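Trainee: Sequence and predicted model, in that order:
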Amino acid sequence: MSQARTESTILSNGVKMPWLGLGVWKVKDDGEAERSVASAIEAGYRSIDTAAAYNNETGVGAGIRNSGIARDDIFVTTKIWNAHQGYESTLTAFEDSRRKLGLDVVDLLLIHWPVKDKYTETWRALEKLYRDGFVRAIGVSNFQIHHLRDVISTSEFVPMVNQVEYHPLLTQTELHTFAKSSNIQLMAWSPLMQGNLDQSVFAEIGAKYGKSPAQVVLRWDLQNEVVTIPKSVNPVRQQENADIFDFTLTDEEVALISGLNRNQRFGPDPDNFNF
């Protein structure tokens, strides 16, 4: 295992969070999640990103426990789903997630989406869980600048992480700048654009370094100081996605990839979602 795969960013509260993690969206809880997590940990991953809405927290927890790696060496993220938002319901939902994961403490707890008229109360519950020591860090997901300002203006803690759709076709520059200025770590979901990697520039740059288009895009994430969590249940692909610490893109290559932006989403718009 390359030690580089455990390289970490330091969140605003001093907690270390690996730059690379495994995403498990759409990974089934019929043994697939457990196997996927186990193979990723064997390949050197030390961060797993799940959510209540993924319905695989039980398998994720089993994969972690059976990995042979000390619990303190694995960074686990989960999220509060939309239907469970609100103060009391968030506390209840978290206990359910904690039970399924089989963990005493969760490393990072996020609000999954900014549900109107509920996310500030949900955040208040996350603050309580953080103060009480049940989570090591708290954050949000799919929050735009105005959502972040709402939370920051009424809260004790600034979100430590904002997980958003982020990739070369959706660079979210203003949001990224705001996050940096507020000491909020940006984290990319769907970093590989759900497989839409057919831009010639990825292959051209990859050929220079002996890397795949996916590896080029994931490296671009890291050089933009964005945590990345590519999803794969294939051990070979997991290994490939992790082999991004042995080359460096030039500033010109980073800019060339960033120039592909066209504000294209593959997922829902955080200002207009319905679930």
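Mentor: Sure, I can see it.

Trainee: going forward, measure contacts between C-alpha atoms and count neighbours the same way
Mentor: Will do.

Trainee: Which parts of the stretch 101-250 of the chain are strands?
Mentor: Secondary structure of the stretch 101-250 of the chain (DSSP state E, counting those that start in this stretch): strands at 106-111, 135-141, 161-165, 185-189, 227-228.

Trainee: could the ones you listed be laid out in a markdown table, adding distance to residue 83?
Mentor: Listed next are the strands of the stretch 101-250 of the chain as a markdown table, based on distance: least, CA to CA, whole Å:
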| stretch | distance to residue 83 |
| --- | --- |
| strand 106-111 | 11 |
| strand 135-141 | 15 |
| strand 161-165 | 19 |
| strand 185-189 | 21 |
| strand 227-228 | 26 |
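
Trainee: another one to put next to it:
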Amino acid sequence: MAETPDVPTETAALPNGGAMPLLGFGTWQLRGDDAVRATGAALEAGYRHLDTATMYRNEAEVGRALAESGVAREEVFVTTKCPPDRADRALDTLRASLEQLRTDHVDLWLVHWPVGGAGRDVELWQRFVEAQQEGLAREVGVSNYDPALIDEVTDATGVRPAVNQVEWSPLLFDAGTVAAHRERDVVLEGYSTLKGGTLEHPTVVGIAERLGRTPAQVLVRWHVQHGIVVIPKSANPDRIRANADVGGFELSADDVAALDALGG
């Protein structure tokens, strides 16, 4: 691995003219000093996209790491999420997130998962639109939504989610899902990419061994080449750096097709 990670620079275009780095650092399950150290290590390695959530209970630690990193706030794309059980106090939840994160806005605020119930997802999405109008969130999006629900909230408000974050890996690849998001001009973002047996899958391991890369690097690179956002998480500084070191190689078309086929 290179001493300085070769971090991919590709981004996804967002509705308001912003750019979302395809590589982000996930912070789920990182708490306390571990969260501060890991987030700091990610920023030092060159990540410029941090993903957290109210329910992760680590926004203060992520905010501290960013503040202490020496990296300018405007250089880092910050995402947080609102749990649907706070739908009736969504804007207060976001303001609390901003205080914890030590910033006056997030670059992306996501509905963490659907609320359910007649009209309730639309009601919450209206609060998200208000947050964007107030400048508290530059972009707003959703997580764990299907295309029909994306259409429902878009049709009701005239504002489409900029991003949909879903569980994603070669084992879950579905060309129809990719196409549905592209047709709607919604950025697809994957989470839990390194879970579910992906790191041990013989196809992934075989490609990694042939290229002299780690299975995690193959999985991150696969996302980047598809134009899908990926947010690998680790508490280990060496793995954090390795997971970002994917800018210096490409998967062949055959390798991408072999990985895509795992979702079949």
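Mentor: Perfect, I can see it now. The structure displayed is predicted, hence computed values, not measured ones.

Trainee: Nearest approach to residue 204 of structure 1 belongs to which of the strands of the stretch 101-250 of structure 1?
Mentor: Nearest to residue 204 of structure 1, of all the strands of the stretch 101-250 of structure 1, is strand 227-228, at 22.0 Å by CA to CA.

Trainee: show me the contacts for the counterpart of residue 22 of structure 2 in structure 1.
Mentor: Counting by TM-score structural alignment, residue 22 of structure 2 corresponds to residue 19 in structure 1. Counting by CA atoms under 8 Å, 6 or more residues apart in numbering, residue 19 of structure 1 makes contact with 5, 6, 7, 8, 9, 222, 226, 227, 228.

Trainee: one step back: so which of the strands of the stretch 101-250 of structure 1 comes closest to residue 40 of structure 1?
Mentor: Closest among these, using CA to CA: strand 227-228, at 14.2 Å.

Trainee: Pull the contacting residues for whatever residue of structure 2 lines up with residue 172 of structure 1.
Mentor: By TM-score structural alignment, residue 172 of structure 1 lines up with residue 174 in structure 2. Residues in contact with residue 174 of structure 2 (CA under 8 Å, 6+ apart) are 260, 263, 264.

Trainee: quick check, residue 261 of structure 1 in a helix?
Mentor: No - counting by DSSP: H, G, I helix; E, B strand; the rest coil, residue 261 of structure 1 is not part of a helix but coil.

Trainee: excluding its backbone neighbours, what's nearest it?
Mentor: Sequence neighbours aside, residue 169 is the residue nearest to residue 261 of structure 1 in space, at 4.0 Å (criterion: CA to CA, 6 or more residues apart in numbering).

Trainee: my guess is the one you found contacts residue 262, does it?
Mentor: Yes - between residue 169 of structure 1 and residue 262 there is a contact under CA atoms under 8 Å: 5.3 Å.

Trainee: neighbour-wise, which of the two wins?
Mentor: The neighbour comparison of residue 169 of structure 1 against residue 262 (other CA atoms under 10 Å) goes to residue 169, with 20 against 12.

Trainee: Residue in structure 1 paired with residue 134 of structure 2?
Mentor: Per TM-score structural alignment, the equivalent position to residue 134 of structure 2 in structure 1 is residue 132.

Trainee: repeat for residue 262 of structure 2
Mentor: In structure 1, residue 262 of structure 2 lines up with residue 260, judged by TM-score structural alignment.

Trainee: what about that match, distance to residue 34 of structure 1?
Mentor: Computed as CA to CA, to the nearest Å, the residue 260 of structure 1 to residue 34 of structure 1 distance reads 36 Å.

Trainee: swap in residue 85 of structure 1?
Mentor: Counting by CA to CA, the gap from residue 85 of structure 1 to residue 34 of structure 1 is 27 Å.

Trainee: Can you find the partner of residue 247 of structure 2 in structure 1?
Mentor: The alignment partner of residue 247 of structure 2 in structure 1, by TM-score structural alignment, is residue 245.

Trainee: residues in contact with that match?
Mentor: Contacts for residue 245 of structure 1 (CA under 8 Å, 6+ apart) come out as 4, 5, 219.

Trainee: State whether the first one is indeed within a helix.
Mentor: This means residue 4 of structure 1. Yes - Residue 4 of structure 1: assigned to a helix according to three-state DSSP.

Trainee: nearest spatial neighbour of it, skipping sequence neighbours?
Mentor: Excluding the flanking residues, the one nearest residue 4 of structure 1 by CA to CA, 6+ apart is residue 245, at 6.0 Å.

Trainee: contacting residues for residue 7 of structure 2?
Mentor: Counting by CA under 8 Å, 6+ apart, residue 7 of structure 2 makes contact with 46, 47, 244, 245, 246, 247.

Trainee: 6 Å instead?
Mentor: With contact set as CA atoms under 6 Å, 6 or more residues apart in numbering, residue 7 of structure 2 has these partners: 244, 245, 247.

Trainee: just those residues now: which is nearest residue 159 of structure 2?
Mentor: Relative to residue 159 of structure 2, the closest of the contacts of residue 7 of structure 2 is residue 244; by CA to CA it sits at 32.8 Å.

Trainee: burial measure for the equivalent of residue 51 of structure 1 over in structure 2, as a count.
Mentor: Using TM-score structural alignment, the partner of residue 51 of structure 1 in structure 2 is residue 53. Residues near residue 53 of structure 2, counting by other CA under 10 Å, number 21.

Trainee: how about residue 53 of structure 2, what does it touch?
Mentor: Shown in contact with residue 53 of structure 2 (CA under 6 Å, 6+ apart): 80, 81.
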